[in-house]
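# One predicted model, sequence on top.
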Amino acid sequence: MRIAVTGTKGQIALALMERAGALLGVEVVALGRPELDLARPETIWPALASVRPRLVVSAAAYTAVDRAEGEPTLAHRINATGAGAVAEAAFRLGVPIIHLSTDYVFDGKKQGGYRETDAPAPLNVYGASKLAGEIAVAAAAPRHLILRTSWVYSPFGTNFVKTMLRLASVRKEIAIVADQCGNPSSALDIADAILRAAVAMDEGPACGIYHLAGTGTTSWADFARHVFSSSRARGGPWAEVRDITATEFAAQAARPLNTQLSTTKFAATFGWTMPPWQQSLDEVVGRIVQDDAGWHTPTPLPCAAIR
């Protein structure tokens, strides 16, 4: 099975290529700029048509949450128009599409985990653009799977875990928001889930919106504490965490306080649940600390609340 994934440097794309490398009969082809540019929809069909995949994974996106507040047109062009063009290309090829979306489509006012039947109500431009992308994908490709996930991290690219370790190498204390909660999700686990779902979509009519995230809930502050505890146990950098509120942090883009995702629908349909987030985090931290270039490399702060 040949799978085309949009984006060549994103966490999901890199995790898919790694995980698929251990599977017989599965090939992942990553397509990115300039050949495939979501901001230039006219590039999408030729790039995907040249690969002739049996399934498309729409993983590339505009993810700069705060910057999106000042670039709403660009965010929507990439996350909505671009995503819709990818889905249209998949439909023209006669293949299913798996599209990655976000917990930020919700406003965070619910108590407990969000289900797929809960009404979206994004608080920021990024969330609104991703919701528009979901609608565009569903309209363009009947054989679609939309996976909403949250707090993605991995040994690759820019993410909260790598930023924490980098900051801990130069700071003794880091202030982090403690009143926002969600499900930390390893991109490697997400890749495993995508590959499982890809087989199901190839064999049957599974489609619709599903929530997919690490098992268990935590706050950004406690997430960071576990990062530092795991790193310290492996001889890596660590720091003390000082709790602050989202109001104190005053980010440019409003963020939901609760983005817990219920994943029971995915588990019931595909027979698979992501591991506890602590277990997956320990594995990723171990890899990053072992390859210390992963936390020495300067990276911009991600869209989490860090001082």
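Great, that's in hand.

# CA atoms for contacts and neighbours, from now on please.
OK.

# which residues in this protein form helices?
11-20, 44-51, 65-68, 72-76, 83-93, 125-140, 160-168, 187-203, 220-233, 246-249, 264-270, 277-290, 293-296 (DSSP state H).

# any chance of the ones you listed in JSON lines, with mean neighbour count too?
Shown next, in JSON lines, are these (neighbours: other Cα atoms under 10 Å):
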{"stretch": "helix 11-20", "mean neighbour count": "22"}
{"stretch": "helix 44-51", "mean neighbour count": "16"}
{"stretch": "helix 65-68", "mean neighbour count": "20"}
{"stretch": "helix 72-76", "mean neighbour count": "19"}
{"stretch": "helix 83-93", "mean neighbour count": "24"}
{"stretch": "helix 125-140", "mean neighbour count": "23"}
{"stretch": "helix 160-168", "mean neighbour count": "24"}
{"stretch": "helix 187-203", "mean neighbour count": "19"}
{"stretch": "helix 220-233", "mean neighbour count": "20"}
{"stretch": "helix 246-249", "mean neighbour count": "14"}
{"stretch": "helix 264-270", "mean neighbour count": "15"}
{"stretch": "helix 277-290", "mean neighbour count": "20"}
{"stretch": "helix 293-296", "mean neighbour count": "18"}
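
# For Arg33, find the nearest of those helices.
helix 44-51 (10.1 Å; Cα to Cα).

# coming back round to it: TSV for the helices of the chain, including distance to Thr117?
Listed next are the helices of the chain as TSV, based on distance: least, Cα to Cα, whole Å:
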stretch	distance to Thr117
helix 11-20	25
helix 44-51	31
helix 65-68	24
helix 72-76	24
helix 83-93	22
helix 125-140	14
helix 160-168	29
helix 187-203	20
helix 220-233	26
helix 246-249	27
helix 264-270	10
helix 277-290	24
helix 293-296	39
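
# looking at those helices, which is closest to Asp103?
Nearest of these (Cα to Cα): helix 125-140, 8.0 Å.

# now the closest one and helix 83-93, what's the angle there?
Inter-element angle recorded for helix 125-140 and helix 83-93: 20 degrees (by axes from the mean of the first three to the mean of the last three Cα atoms, to 10 degrees).

# Use this one as the comparison:
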Amino acid sequence: MNNINILVTGGNGQLGSELKELELKFPQYHFMFTNVEMLDICNHQAVAAFIEVNQITTIINCAAYTAVDKAEEQAELADKINHLAVANFAELSKMFNIKLIHISTDYVFDGMNYKPYTETVTPNPQSVYGKTKLDGELAMQKINPENSIIIRTSWVYSKFGNNFVKTMLRLGKEHKKLSVVADQIGTPTNAADLAKAILIILPKINNKTVDLFHYSNEGICSWYDFAKAIFEIGGLTLSVSPIETKDYPTPAKRPCYSVLNKRKIKEVYHIDIPYWKDSLMGNL
């Protein structure tokens, strides 16, 4: 089978939409984008039939339940999408001998580290969202399809969908003053950069056991720093005050430090990763 037929789940999300934007730049790939209405990713028979009929050779799983606070109340739904669907993909990837690229999150960590997280650090999620994403990772590793990888990422934004950048731009136009959390540290990820990295990595994947990688843009900042950069680059003038997490309580606990170490993915796949502020500048 010479054709590279790629099933992209979560096709209308941030990462799925950015992959769609790259179609013309990667003519060697034939993409099939699905969403929840088109394909029930937890239905083994439905996904198996889709793989067979369309001769799928790779699955890029961008589908996820990402409403972090809502997940505290909708744990069963979050588990279905973030865990059980991933197990389903892993079983089918093994059955059909196809590649699987699954996207996970920095929220699998407890945020108590003092230096960037490597792939060998033991996860300790503090939220339902983080736990369900970790359960998806563990299921995939247990089933262990060949030529499959997990990519953890953080603070994803895009010109598509709902995200921090869009929220800040909207609030920045509506208000003269804003307060933004300054004691949560991480790294923004432009979904366009991650999408490009995935398509560069894809033909190089060759591993017997599920491999784990971290990817975000380069550099480190707080949400406050991120917001300040958004307003500056977006040409918005307003007063922004730093606040602590305790001043902005949320149903789900966020990691206070979730910077990801990207050394492994850069060394294995020889990719260049842009600095977060440069990437943001290109997005606005």
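Arrived safely, thanks for sending. None of the values given here were measured: they were computed from a predicted structure.

# For the two chains, what TM-score is obtained?
Here the TM-score for the pair of chains, by TM-score structural alignment, normalised by the length of the second structure, is 0.94; 279 aligned residues with a Cα RMSD of 1.5 Å.

# just to revisit the earlier point, out of the helices of the first structure, which is closest to Ser150 of the first structure?
helix 187-203 (10.0 Å).

# ok, Gly219 of the second structure - contacts?
Listed by Cα atoms under 8 Å, 6 or more residues apart in numbering, the contact set of Gly219 of the second structure reads Thr187, Tyr275, Trp276.

# what do you get if the cut-off is 10 Å, keeping everything else the same?
Gly186, Thr187, Pro188, Val259, Leu260, Pro274, Tyr275, Trp276, Lys277 (Cα atoms under 10 Å, 6 or more residues apart in numbering).

# distance of it from Val181 of the second structure?
18 Å (Cα to Cα, to the nearest Å).

# can you check Ala90 of the second structure too?
From Ala90 of the second structure to Val181 of the second structure the distance is 37 Å (Cα to Cα).

# try Met112 of the second structure
Distance from Met112 of the second structure to Val181 of the second structure, by Cα to Cα: 17 Å.

# higher neighbour count, those two?
Val181 (19 against 11; other Cα atoms under 10 Å).

# how about the more buried one, what's its match in the first structure?
Taking TM-score structural alignment for the superposition, Val181 of the second structure sits opposite Val177 in the first structure.

# Just confirm its match contacts Arg255, I think it does.
No - taking contacts as Cα atoms under 10 Å, Val177 of the first structure lies outside contact range of Arg255: 11.2 Å.

# give the contact list for the closest residue to Lys177 of the second structure other than its chain neighbours.
Once flanking residues are discounted, Lys177 of the second structure sits nearest to Ser239: 4.6 Å by Cα to Cα, 6 or more residues apart in numbering. Going by Cα under 10 Å, 6+ apart, Ser239 of the second structure touches Gly172, His175, Lys176, Lys177, Leu178, Ser179, Lys228, Phe231.

# Which of the residues you listed are conserved in the first structure?
For the contacts of Ser239 of the second structure, the contacts that are reproduced in the first structure, applying both residues aligned by TM-score structural alignment, their matches' Cα atoms under 10 Å, are Gly172, His175, Lys176, Lys177, Leu178, Ser179, Lys228, Phe231.

# In TSV, list those along with distance to Val121 of the second structure.
Listed next are these as TSV, based on distance: Cα to Cα, whole Å:
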residue	distance to Val121 of the second structure
Gly172	37
His175	41
Lys176	42
Lys177	39
Leu178	35
Ser179	33
Lys228	31
Phe231	35
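
# Next one: Ala119 of the first structure relative to Lys109 of the first structure, how far apart?
For Ala119 of the first structure relative to Lys109 of the first structure (Cα to Cα), the value is 11 Å.

# Spit out the contact partners of the residue lying closest to Glu218 of the second structure once chain neighbours are set aside.
On the basis of Cα to Cα, 6+ apart, the spatially nearest residue to Glu218 of the second structure that is not a chain neighbour turns out to be Tyr275, at 4.4 Å. Contact partners of Tyr275 of the second structure, counting by Cα under 10 Å, 6+ apart, are Thr187, Pro188, Thr189, Ser216, Asn217, Glu218, Gly219, Ile220.

# hmm, try it at 7 Å
Asn217, Glu218, Gly219 (Cα atoms under 7 Å, 6 or more residues apart in numbering).

# go on, Ala85 of the second structure?
Ile41, Cys42.

# I'd like the distance between the equivalent of it over in the first structure and Trp238 of the first structure.
Using TM-score structural alignment, the partner of Ala85 of the second structure in the first structure is Gly82. Here Gly82 of the first structure is placed at a distance of 40 Å from Trp238 of the first structure (Cα to Cα).

# repeat for Leu188 of the first structure
23 Å.

# what's around the residue nearest to Ser280 of the first structure when sequence neighbours are not counted, how many residues?
Among residues not flanking Ser280 of the first structure along the chain, Ser186 sits closest, at 6.4 Å (Cα to Cα, 6+ apart). Neighbours of Ser186 of the first structure under the rule other Cα under 10 Å: 28.

# which residue in the second structure lines up with Ser186 of the first structure?
By TM-score structural alignment, Ser186 of the first structure lines up with Asn190.

# Contact partners for Val105 of the first structure?
Pro120, Ala121, Pro122, Gly127, Ala128, Lys130, Leu131.

# And Asp278 of the second structure, by the same measure?
Taking Cα under 7 Å, 6+ apart as the definition, Asp278 of the second structure has no contacts.

# Just tell me what Phe31 of the second structure corresponds to in the first structure.
By TM-score structural alignment, Phe31 of the second structure lines up with Val28.

# Next one: the closest residue to its match other than its chain neighbours from Pro96 of the first structure, what distance?
Nearest residue to Val28 of the first structure, sequence neighbours excluded (Cα to Cα, 6+ apart): Ile3, at 4.7 Å. Look at Ile3 of the first structure and Pro96 of the first structure: by Cα to Cα, they are 10 Å apart.
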